[in-house]
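Visitor: sharing a model that was predicted from the sequence below.
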Amino acid sequence: MMYSTYEPTLIAPLVLGSEDGTSLCACQFTSGRDAAKFCWDGAERSDQAPVFCQARSWLDRYFAGEAPDPTRLCLAPRGTTFQQAVWEALLTIPYGQTVTYGWVARRVSDMRGSRTSPRAVGGAVGANPIGIIVPCHRVVGADGSLTGFGGGIKAKVALLEHEGVALTGLTVPTRGTAL
């Protein structure tokens, strides 16, 4: 295991992780509800590893206002087959747009050939280990609520505003897991 960090000015610092030095398995917030979710104790810090240089370059372009293609990175998130399908669907959400958990559920249902519930999708979206790059921040509730973001609601709002998403019609929860 190896890790590096990335410090954008828009949101809290991020920890980047790789199991093998060739593919990215994590891009995690250092604050918010998921801050302690992935433990990098005992991992070797390796800021110059090519996988981290590529990820930081991607993030630099993203935070400069570009829409870099996440599929250009070698991604290897750890998860169940179902979670992998949900994360693959997240990669199809265009920059600057939001979709609902129901939309993701329909997309996964089409991919897998079996019915998928938005609630199950919500669990998989919440388990996404490669935040921002696999754009879980673009998923909102059917009622327009900005729910379920591990980096915290302020980070989700900042990322959506950064992408030019009109927040009109979207609501910020006053309590719950998104905070």
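Guide: Perfect, I can see it now.

Visitor: from now on I want contacts and neighbour counts done on CA atoms only, so please keep to that.
Guide: Will do.

Visitor: list the buried residues for stretch 12-26?
Guide: By 16 or more other Cα atoms under 10 Å, the buried positions in stretch 12-26 come out as 12-19, 21, 23-26.

Visitor: excluding its backbone neighbours, what's nearest A124?
Guide: Excluding its sequence neighbours, the residue lying closest to A124 (Cα to Cα, 6 or more residues apart in numbering) is Q83, at 5.0 Å.

Visitor: distance of the one you found from P129?
Guide: Separation of Q83 from P129 (Cα to Cα, to the nearest Å): 10 Å.

Visitor: tell me, how many residues neighbour the residue nearest to A124?
Guide: 21 (other Cα atoms under 10 Å).

Visitor: that's a strand at it, yeah?
Guide: No - looking at Q83 with DSSP: H, G, I helix; E, B strand; the rest coil, it is helix, so not inside a strand.

Visitor: okay, one more to line up with it:
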Amino acid sequence: MSAKRPETFLLDRLKTPIGTALLVADVDGVLRAFDWEDHSSRVKELLRLQYGAVILKDARAPEATRAALSAYFKGDLASLKTIEWRVAGTPFQRKVWTSLPKIPPGTTMTYGALAAKLGMPKAVRAVGHANGSNPLSVVVPCHRLIGANGSLVNYGSGLERKRWLLAHEGVDVKRQVR
């Protein structure tokens, strides 16, 4: 029996108004992870959990991906829809992750509402766990999920980034419970 060879991904960095982002793409240029440089250990762990052993090789991400992300941070919120991405994860995680981009920019949804929308109203904690395991922060907009009482809870990159992203998208974050 031979051991599975490590998967090689390309690692790039992109300056944004809220820090340096890490862009991880596969050799075909498909985005596999997006996180923040100050959370590099988390992105490596999420990649390991999804793909097993991985090798990250410094290389420039596809220009279309970089341009779409830059446009998003300059205010073109629809540009995220143009980014080609792929995730591994469990079937349930993928179900949650593919539902997140359907939450329009400028709006939020509670974990419970998303669980109900997925036909599993009692799976609130499972939705929260899947959301927290999202390897494509911002691109798969996990920041749009909020607590049942409207609070900005559980954002792996910090609540200040979540607050900034939501305000950038037009959410009145002052109305959100702190």
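Guide: Nice, thanks for sending it over. Here the structure is a predicted model, which is why all the values come from computation and not from measurement.

Visitor: ok so, going back, what does the residue nearest to A124 of structure 1 correspond to in structure 2?
Guide: Aligned by TM-score structural alignment, Q83 of structure 1 pairs with Q93 of structure 2.

Visitor: pretty sure its match contacts A130?
Guide: Yes - contact status for Q93 of structure 2 versus A130: in contact at 5.1 Å, counting by Cα atoms under 8 Å.

Visitor: residues contacting the residue nearest to the spatial centre of structure 1?
Guide: By Cα atoms, centre = their mean, structure 1 has its centre lying nearest to G131, at 2.3 Å. Applying Cα atoms under 8 Å, 6 or more residues apart in numbering to G131 of structure 1 gives the contacts 26-29, 137.

Visitor: same question, C136 of structure 1
Guide: C136 of structure 1 sits next to 90, 125-126, 128, 149 when contact means Cα under 8 Å, 6+ apart.

Visitor: let's see it at 7 Å
Guide: Residues counted as contacts of C136 of structure 1 (Cα atoms under 7 Å, 6 or more residues apart in numbering) are 90, 125.

Visitor: roughly how far does it sit from A43 of structure 1?
Guide: Computed with Cα to Cα, the distance linking C136 of structure 1 and A43 of structure 1 is 26 Å.

Visitor: can you give me the helices in structure 2?
Guide: 40-51, 63-73, 91-99, 111-117, 124-132, 159-168 (DSSP state H).

Visitor: same for the fourth one, what does it pack against?
Guide: Applying 3 or more Cα pairs under 7 Å, 6 or more residues apart in numbering; DSSP states H and E, one finds that helix 111-117 of structure 2 contacts helix 124-132.

Visitor: by contact count, what packs against the helix it packs on?
Guide: Packing partners of helix 124-132 of structure 2 (3+ Cα pairs under 7 Å, 6+ apart): helix 91-99, helix 111-117.

Visitor: how far out from the middle of the chain is that helix?
Guide: 13 Å (Cα atoms, centre = their mean, to the nearest Å).

Visitor: now that helix: which residue numbers in structure 1?
Guide: Going by TM-score structural alignment: helix 124-132 of structure 2 matches residues 118-126.

Visitor: what comes up buried for that stretch?
Guide: By neighbour count on 16+ other Cα under 10 Å, the buried set for stretch 118-126 of structure 1 is 118, 121-122, 124-126.

Visitor: now stretch 98-113 of structure 2
Guide: 99-101, 103, 105, 108-113.
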